[in-house]
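Asker: Sequence and computational prediction follow.
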Amino acid sequence: MGPVPATGTRRHTLTLPAPDGVAAAARLLVQGGLVAFPTETVYGLGADATNGAAVAAIYAAKGRPSFNPLIVHVPDIAALDGIATLGPEARALAAAFWPGPLTMVLPLAAQAPLSSLVTAGLQTVAVRIPGTELARDLLRAVGRPVAAPSANPSGRVSATRADHVLSGLSGRIDAVLDGGPCSVGVESTILRPDPSVLLREGGVPAEAIEAVLGRRLSRDTTPGRVQAPGQLASHYAPGARVRLNRAARAADGVMLGFGPVAGDLSLSAQGDLAEAAANLFALLIEADATARDRGLPHIDVAPIPDVGLGRAINDRLARAAAPRPDQA
């Protein structure tokens, strides 16, 4: 699978080792550049969320549909003042899970300084405080909200290492801040609070949110109804066709195992969902390269228990397996 074509000027992409590269990365962002940076979930492709031209460059670099909103990253809850309005449930969830892999879709504050491209025309904004000190150091150094979708061509597998970013976006962005592999490995959980509705499974299990709220969450994860990032039906897709819930290797596919189901690669030989989540995108990329090298059309994936982080993994796999126009 080659790079997805994108419009925009070709750029020389720097690799900035962390933590020394934080200051240089922040300068690039303030100047309107595009910088990929690691969070606990995946690498994000950052731009100054108040700069319309910079945000437009994200869409161009990723080849991203303009109707798909972006997540705004801030270093602390005080930085949301003037950007979003937090109700009682949002404040309780922020106290429990921020910093961390939870995104909340909140009412947009009056006169919020964000580019309208960030919200894709909605009257809400998706926000989070990332869980790694490195990401928060960068955000503090920038001093502005940073819009950051996953740092990969739109619809393709998310990046959990700097080399994944460069494979998909080298020449389209200004720099990648290399902070090593991401620890969680799947994107943040997204919900709309007050009252809370789950929009996307992710790094915070729904059960943990329900424990804070003291009630069951309602869910609206319908593919194609875009209220928040990551709700497109076809997403996270490698070049090979993905087949789910496969119990054994097949001659025409590369097998991703889990637990007792062996494979060419294993998400977690011990059946550990946290390990599987952390490995998911990196192994999808590796399986896709293996399938291409072997001339095989499929990636087969063992069954994943649909509980806790397993629901987030299965959500990403279902979107990876969804039909795409280029696979008709």
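Answerer: All right, it came through fine.
Asker: only C-alpha atoms for contact and neighbour calcs from this point on.
Answerer: OK.
Asker: Quick check: which element contains Ala318?
Answerer: helix 309-321 (DSSP states H and E).
Asker: which residues are contacting that helix?
Answerer: 186, 200-205, 232-238, 241-244, 273-274, 276-277, 280, 304-306 (C-alpha atoms under 8 Å, 6 or more residues apart in numbering).
Asker: Just the buried positions in stretch 276-291, please.
Answerer: 276-285, 287-291 (16 or more other C-alpha atoms under 10 Å).
Asker: Looking at those, spot the one nearest Ser170.
Answerer: Ile285 (16.3 Å; C-alpha to C-alpha).
Asker: ok, second structure coming up, stack it against the first:
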Amino acid sequence: MNRSPMEILPDTAEGHARAAQLLRGGGLVAFPTETVYGLGADACNDRAVARIFDAKGRPSFNPLIAHFAERDAVKRHVIWSDEAEALANAYWPGPLTMVLRKRADSPISKLVTAGLDTLAVRVPAHPTAKAVLAGFGGPVAAPSANRSGQISPTRASHVTSGLGDRVDAVINAGVCAVGIESTIIGLVEHPILLRPGGVTKDQLMQTLGAAIAVRKNAEAISAPGQLGSHYAPNAAVRLNATEWRAGELRLGFGDVACDLNLSEDEDLVEAAAHLFDHLHRLDARGGTVIAVSPIPHHGLGVAINDRLTRAAAPRD
């Protein structure tokens, strides 16, 4: 099948308008959020959403997140709640996704929800994402703009090298600030952390004033980002490396000699921002194993360790 070359759009009003035009025509457009680059399509267009699954090689049972320009638009598609209102007040726009019951009259494609009666929704904070979503004027389904299971993209160059002409356009807007995907919280029955991310569990509990359950890996997939093997480079990943072995590519944390360092100052925010980019850069060197220093398992470290554990999981 012959495809047109991917358009590289500038991060300007003209580039944002072209992205919205392509989305209205059923196209696929990669754009930055504060977390990672997303691969967007009109969430109400079955054919456009199906192109996301095809471009990524993504299993159809894995639901997508619907992105919106503002909160009131979200409320037209889901059953809103007091808990959702409290979390939206605290973290939207921002790196938090909420899973709520989908309204029966919502026109969002069942491919987005993978046939579930729930919908994952988010209002991103990145100015480019906000401009594209506002220009498009509707919900945009947007998983990370990479082949399924591989390292998530935090630069436009990661998208072009990973997806190429499977995508109609990418907006080149620099590096994503947070660097790991959004936190996902389920609010259908009781609050449950479905995926750790840029907003920590402790922050969510403080906002809600209540305990939050945590999804067990054995439970059925109910939100994006729950596959066992995910975010994986071509090289194998060895975790909690306190010493290096011959021939390994070394991803450090703290005061260690290594090939690339997530944060010499042991700053978890800096480490999260560097995680996927450093994995991309080490993987491009063509080694067989990437060894990673231990990462503290608190705060943002929980999300970093979640991504690293999935990157190191056995591949199908």
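Answerer: Yep, it's here. What you are looking at is a predicted structure, and each value in this text was computed from that prediction instead of being measured.
Asker: What does the superposition give as a TM-score?
Answerer: The TM-score (TM-score structural alignment, normalised by the length of structure 2) is 0.97; 314 aligned residues with a C-alpha RMSD of 1.2 Å.
Asker: what range in structure 2 does the helix holding Ala318 of structure 1 sit on?
Answerer: Helix 309-321 of structure 1 corresponds to residues 300-312 in structure 2, going by TM-score structural alignment.
Asker: what about the matching stretch, distance to the chain center?
Answerer: 13 Å (C-alpha atoms, centre = their mean, to the nearest Å).
Asker: what does stretch 133-153 of structure 2 give?
Answerer: 8 Å.
Asker: end-to-end on it?
Answerer: From its first residue to its last, stretch 133-153 of structure 2 covers 20 Å (C-alpha to C-alpha, to the nearest Å).
Asker: what span of structure 1 lines up against that stretch?
Answerer: Taking TM-score structural alignment, stretch 133-153 of structure 2 hits residues 139-159 over in structure 1.
Asker: related to what we said a few turns ago, nearest to Ala92 of structure 1 among the buried residues of stretch 276-291 of structure 1?
Answerer: For those, the nearest to Ala92 of structure 1 is Ala277 (26.0 Å; C-alpha to C-alpha).
Asker: Look up the closest residue to the counterpart of the closest one in structure 2, ignoring the ones flanking it.
Answerer: Aligned counterpart of Ala277 of structure 1 in structure 2: Ala272 (TM-score structural alignment). Here the nearest residue to Ala272 of structure 2 in space, its sequence neighbours aside, is Gly179; by C-alpha to C-alpha, 6 or more residues apart in numbering that works out to 5.5 Å.
Asker: quick one: the one you found and Leu208 of structure 2, what's the gap?
Answerer: Counting by C-alpha to C-alpha, the gap from Gly179 of structure 2 to Leu208 of structure 2 is 25 Å.
Asker: between those two, who's got more neighbours?
Answerer: Gly179 (28 against 17; other C-alpha atoms under 10 Å).
Asker: Quick one: map that one onto structure 1.
Answerer: Using TM-score structural alignment, Gly179 of structure 2 pairs with Gly185 in structure 1.
Asker: quick one: the residue nearest to Ala272 of structure 2 and His274 touch, right?
Answerer: Yes - here Gly179 of structure 2 reaches His274: they are 6.5 Å apart, a contact under C-alpha atoms under 8 Å.
Asker: Tell me who's in contact with the counterpart of Asp174 of structure 1 in structure 2.
Answerer: Under the alignment (TM-score structural alignment), Asp174 of structure 1 pairs with Asp168 in structure 2. When contacts are counted by C-alpha under 8 Å, 6+ apart, Asp168 of structure 2 is found next to Ser4, Pro5, Met6, Glu7, Leu22, Gly27, Leu28, Val29.
Asker: what's the closest of those residues to Lys56 of structure 2?
Answerer: Among the contacts of Asp168 of structure 2, and counting by C-alpha to C-alpha, the member closest to Lys56 of structure 2 is Leu28, at 11.2 Å.
Asker: Contact partners for the closest one?
Answerer: Leu22, Leu39, Gly40, Ala41, Ala48, Arg51, Ile52, Val167, Asp168, Ala169.
Asker: got it, and Arg195 of structure 2?
Answerer: Ser182, Thr183, Ile184, Ile185, Arg215, Gly225, Gln226, Ala303 are the contacts of Arg195 of structure 2 under C-alpha under 8 Å, 6+ apart.
Asker: Among the residues you listed, which ones are in helices?
Answerer: Ala303 (DSSP state H).
Asker: Give me the subset of the contacts of Arg195 of structure 2 lying in strands.
Answerer: Assigned to strands by DSSP state E, the following of those qualify: Thr183, Ile184, Ile185.
Asker: Redo the residues you listed as CSV? Include distance to Thr118 of structure 2 and neighbour count.
Answerer: Below are these laid out as CSV (distance: C-alpha to C-alpha, whole Å; neighbours: other C-alpha atoms under 10 Å):
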residue, distance to Thr118 of structure 2, neighbour count
Thr183, 17, 23
Ile184, 13, 26
Ile185, 12, 30
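Asker: Can you tell me which of these is nearest Leu262 of structure 2?
Answerer: Distances from Leu262 of structure 2 to these, taken by C-alpha to C-alpha, are shortest for Thr183, at 20.4 Å.
Asker: Just give the number of residues close to the closest residue to Leu260 of structure 2 other than its chain neighbours.
Answerer: Of all residues not flanking Leu260 of structure 2 in the chain, Leu251 sits nearest, at 5.2 Å (C-alpha to C-alpha, 6+ apart). The local packing of Leu251 of structure 2 (other C-alpha under 10 Å) involves 27 other residues.
Asker: Glu266 of structure 2 versus Leu251 of structure 2, what's the distance?
Answerer: 13 Å.
Asker: Going along the chain, name the helices of the stretch 201-316 of structure 2.
Answerer: Using DSSP state H, counting those that start in this stretch, the helices of the stretch 201-316 of structure 2 run over 201-208, 268-283, 301-312.
Asker: could I get these as a markdown table with distance to Leu262 of structure 2?
Answerer: Listed next are those as a markdown table, based on distance: least, C-alpha to C-alpha, whole Å:
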| stretch | distance to Leu262 of structure 2 |
| --- | --- |
| helix 201-208 | 22 |
| helix 268-283 | 4 |
| helix 301-312 | 11 |
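Asker: closest one to Ala257 of structure 2 among the ones you listed?
Answerer: Nearest to Ala257 of structure 2, of all these, is helix 268-283, at 14.9 Å by C-alpha to C-alpha.
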